[in-house]
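> using only what follows, build the 3D model:
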Amino acid sequence: MQYRYDKHADPVSVLAYGCMRFAKKNGKIDIDKAEAEVMEAVKGGINYFDTAYIYSGSEDALGVIFERNHCREQIYIADKLPHYLIKSKAGLEKTFQEQLKRLRTTYIDYYLMHMLTDLKTWEKLKGLGIEEWIQEKLEKGQIRNIGFSYHGSTEKFCELVDAYPWDFCMIQYNYLDEHSQAGRRGLMYASEKGLPVMIMEPLRGGKLVNLLPEKAKEKIALHPSGRSAAEWALRWLFDQPQVTTVLSGMNSIEMIKENLKVASDARPGSFSQADQAFIEDIKREINSSMKVGCTGCGYCMPCPKGVDIPMAFSSYNLIYSESRTAARKGYMQCTIMRHTPTSASLCVECGKCEIHCPQGIEIRKELKCAARELETVKYRVFRRIIQLLKLW
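The predicted structure is shown next:
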């Protein structure tokens, strides 16, 4: 196992364990299976385990596993505050104590604001006294590192990086999201600010393996390296020194062993020009099934009405390259689950975006198409609920 380092020079395994997708049995996490897999990962050198308050049963499962095996001091636990459910400072403390109880621990190594969306949301949390609360927890050692996870545009991500002296951050990043979400520009920005960057969705929830176009699958199968689709995606990430660790939701011993092997020898700079060219070829095969030729460059931004144009097109394309369910879920996360909505339907057809688009995309027309596909009845109902509850 290779290790990279956090702000305090503590070693973090380049491969991390994402604990959202533990296998279930009779509606509950199969604790014996999860334990065998987690301990295989620990044996292989993985020391970073990521969970969240809203991952049903995950915190408790990790607590049981690490307590049984007496290895709490060998590993790091990353957990997340569901700030969108918090209404007061007392609520902060109650939730945190519940997490400690579930995890059977007295401290959390890496604590994140879960899906922090924008500066307005952070300002709202500051109004609840979160900065003082964080400082208290850091001083007591109950939180060792404070950070945030993020879905959304590069610009808003960079603003959040500058909003507080964070210890680390987490972004969705993979070769298909190189120029969407926080993207490479966000990765570089955070790294230049001295922030370790943890990567989620390196395989797009498995989509860069199971839902690749047939031509892409054929090219990978015929490549002389013998690398699997997952290995290509992981090596692309491990090649970048700005990446601190890569979360993988591994749910079989075979998958763990395969990923451990890749993590043991995929060093920064080892990805050749030919390898990069091959990834670009695979991206072209994926993009050929997309509806809008948006590269995520962001020249169309900012929209006067707040529409996140690159994100809308990215989600719209996902409907055709992956699945409607994944596309609509991601779109919901990045538009209505934030303080200021960024939905495609907010477009008033002013046309300012089209003047700057280097791809010559008919943005106004395509945004209408995207809104029709993405903003379903369920989406509109959920948007209304959020507005009424003022969760964000």
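
> make it CA atoms for all contacts and neighbour counts henceforth
OK.

> quick one: contacts for Arg144?
For Arg144, the contact set (Cα atoms under 8 Å, 6 or more residues apart in numbering) comprises Tyr107, Ile108, Asp109, Tyr110, Tyr111, Leu138.

> which of the residues you listed fall in helices?
Leu138 (DSSP state H).

> are any of the contacts of Arg144 buried, and which?
Buried subset of these (neighbour count, 16 or more other Cα atoms under 10 Å): Tyr107, Ile108, Asp109, Tyr110, Tyr111.

> make JSON lines from the contacts of Arg144 and add distance to Glu159 to it.
Compiled in JSON lines, those are given as follows (distance: Cα to Cα, whole Å):
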{"residue": "Tyr107", "distance to Glu159": "29"}
{"residue": "Ile108", "distance to Glu159": "26"}
{"residue": "Asp109", "distance to Glu159": "24"}
{"residue": "Tyr110", "distance to Glu159": "21"}
{"residue": "Tyr111", "distance to Glu159": "20"}
{"residue": "Leu138", "distance to Glu159": "23"}
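
> got the contact list for the nearest residue to Val243 once chain neighbours are set aside?
Excluding its sequence neighbours, the residue lying closest to Val243 (Cα to Cα, 6 or more residues apart in numbering) is Val197, at 5.6 Å. Listed by Cα under 8 Å, 6+ apart, the contact partners of Val197 are Phe168, Cys169, Met170, Ile171, Leu187, Ala190, Ser191, Gln242, Val243, Thr244, Thr245.

> another for comparison:
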Amino acid sequence: MLYRTNPKNGDKLSILGFGAMRLPTKEDGSIDEEKATKMVRYAIDNGVNLVDTAWPYHMGECEPFLARALSEGYREKVKLSTKLPTWAVNTREDMDKFLNAQLEKLNTKQIDYYLLHTLTKASWAKIKDLGVIDFLNSAKEDGRIKNAGFSYHGMQEDFAPIVDDYNWDFCLIQYNYLDEKVQAGTKGLKYAASKGLGVFVMEPLRGGNLAGKTPEEVMEIWNKADKKRTTVEWALRWVWNHPEVTSVLSGMTEPEQLEENIKIAEEGYPNSLTQKELGLIEQAALKYGELLKINCTGCGYCMPCPANVDIPTCFGIYNNLHMFHDETQRFQYFATLSDIFWTNEPHFASQCTNCGICIEKCPQYIQIPEMLEKVVAEFEGPDNDEKMAMVKSVFKM
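Next comes the predicted model:
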């Protein structure tokens, strides 16, 4: 494992951090604790020393799970990161309430890296008015947190003012080769680093879109490379190629993903890609831009939907159809969103009531109701009943 130094405090952090947003789950949606614990400990045993979670991950069960997974001496081997749910904070007292609850849930006396979750210009203004600077200073002084930072989901022009508004120790930004101009982007990455902050990166694989089945048009580009790499390696190496990046948080669901990422991290040196390789990545980014119809990472911040629409799945299936020209997605749409295996409560795009709540929550600023209309036009129609009958016949229901 390679390590980089957080310039603000001298911590040597593994370039691969364990993001606990997408842990393996059982059929009922609960964390597969045995499998997930083995993964967390395998990561630490192989040099990962940064573990990241948050209040809402896995419906609030991620923090208590990590307390158990990091027992037996593992807590002492890592820097632990979690986040204040800024959207749920309405008073200065709420901030202490959430932090104290997280310390208890994580069974720890101190959070090494504590973030304000999902900052935008508006959310920063709100919690700043509520006294968050006093909260952070007090929590650092009394030892409940060691380092204060924020995760960013706002517009690029609003990033630098937030960086300048407090003596932050680090920040967390979305960054991958498709998002150089999205949110903080490359400009924000360089600015935060120039101010001496450690910069952690989330969504290096863009919600898994850069790790799964690769469109033929993109594979033609990768095949031009002198040294062959997997799509995951191209994506991770591109992020690590930036010397301003301190650590990359990757959400890993399967042990094989973890093992692959650890192996790739062995060569994640800054400025290690050739100009030809960087040129190929730029070509791939342009091609993906042509193929990706909806700029969704599947983060789930838009959920739950009051109308019971499964927004990330709707967008994921729509994007897969267009990126991979995969006509089986038309069947997948009804097989998945009908939920015939569990509740029989549908989650189709056509259930959208255009309430607009999801737009306020979306870190990508997607006009979700408008995009859901495109999903409806693509997949749904007067033959919905026939398609449902086909799904049921295939699964003999």
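
> after superposition, what's the TM-score here?
Superposed pair, TM-score by TM-score structural alignment, normalised by the length of the first structure: 0.75. Supporting alignment: 322 aligned residues with a Cα RMSD of 3.1 Å.

> biggest separation within the contacts of Val197 of the first structure, which pair?
Spatially, the most separated pair among the contacts of Val197 of the first structure is Ala190 and Thr245, at 14.0 Å (Cα to Cα).

> the two - which one has more neighbours?
Per other Cα atoms under 10 Å, whichever of Ala190 of the first structure and Thr245 has more neighbours is Thr245, with 28 against 23.

> for the equivalent of that one over in the second structure, give its distance to Glu34 of the second structure.
Correspondence of Thr245 of the first structure to the second structure, assessed by TM-score structural alignment: Ser247. Distance from Ser247 of the second structure to Glu34 of the second structure, counting by Cα to Cα, to the nearest Å: 26 Å.

> stretch 141-148 of the first structure corresponds to what range in the second structure?
Alignment note (TM-score structural alignment): stretch 141-148 of the first structure is matched to residues 143-150 of the second structure.

> in the matching stretch, what's buried?
Quick answer for stretch 143-150 of the second structure (16+ other Cα under 10 Å): Arg144, Ile145, Lys146, Asn147, Ala148, Gly149, Phe150.

> tell me the secondary structure at Phe163 of the first structure.
One correction, residue 163 of the first structure is Ala, not Phe. coil (DSSP: H, G, I helix; E, B strand; the rest coil).

> the match of Thr245 of the first structure: what's it in contact with?
Here Ser247 of the second structure is in contact with Arg4, Leu13, Ser14, Ile15, Leu16, Gly17, Val199, Phe200, Val201 (Cα under 8 Å, 6+ apart).

> rerun that using 7 Å as the cut-off
If a contact means Cα atoms under 7 Å, 6 or more residues apart in numbering, then Ser247 of the second structure has Leu13, Ser14, Ile15, Leu16, Gly17, Val199, Phe200, Val201 as its contacts.

> report the central residue of the second structure.
Glu203 (4.4 Å; Cα atoms, centre = their mean).

> now the helices for the stretch 1-150 of the second structure?
Remark: helices assigned in the stretch 1-150 of the second structure by DSSP state H, counting those that start in this stretch are 33-45, 62-69, 92-105, 121-129, 132-141.

> let's have the ones you listed in TSV, adding distance to Gly212 of the second structure.
Listed next are the helices of the stretch 1-150 of the second structure as TSV, based on distance: least, Cα to Cα, whole Å:
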stretch	distance to Gly212 of the second structure
helix 33-45	20
helix 62-69	25
helix 92-105	34
helix 121-129	33
helix 132-141	39
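
> deepest of these, which one?
helix 62-69 (a mean of 20; mean count of other Cα atoms under 10 Å).

> list the contacts of that helix.
With Cα under 7 Å, 6+ apart, helix 62-69 of the second structure has contacts from Thr37, Val40, Thr53, Ala54, Trp55, Lys105, Leu106, Asn107.

> what does the second one align to in the first structure?
Right, the one you point to is Val40 of the second structure. Using TM-score structural alignment, Val40 of the second structure sits opposite Val38 in the first structure.

> now swap in Glu256 of the second structure and tell me
Match for Glu256 of the second structure (TM-score structural alignment): Glu254.

> continuing past the strand or helix carrying its match, what's the next helix or strand?
Here Glu254 of the first structure, judged by DSSP states H and E, is contained in helix 253-265. Using DSSP H and E, the helix or strand that follows helix 253-265 of the first structure in sequence is helix 273-287.

> give me the aligned partner of Arg364 of the first structure over in the second structure.
Using TM-score structural alignment, Arg364 of the first structure sits opposite a gap in the second structure.

> now name the helix or strand holding Arg364 of the first structure.
helix 363-374.

> from the contact counts, what lies against that helix?
helix 309-321 (3 or more Cα pairs under 7 Å, 6 or more residues apart in numbering; DSSP states H and E).

> ok now the helix it packs on, how far from the chain's centre?
17 Å (Cα atoms, centre = their mean, to the nearest Å).

> coming back round to it: preserved in the second structure, out of the contacts of Val197 of the first structure?
Checked against the second structure using both residues aligned by TM-score structural alignment, their matches' Cα atoms under 8 Å, these keep these contacts: Phe168, Cys169, Met170, Ile171, Leu187, Ala190, Ser191, Gln242, Val243, Thr244, Thr245.

> and of these, the nearest to Lys329 of the first structure?
Minimum distance to Lys329 of the first structure across these is 16.5 Å, recorded for Ile171 (Cα to Cα).

> surely that closest one meets Ser149?
Yes - at 5.9 Å, Ile171 of the first structure counts as touching Ser149 under the criterion of Cα atoms under 7 Å.

> aligned partner of Gly289 of the second structure in the first structure?
Gly289 of the second structure maps onto Asn287 in the first structure, by TM-score structural alignment.
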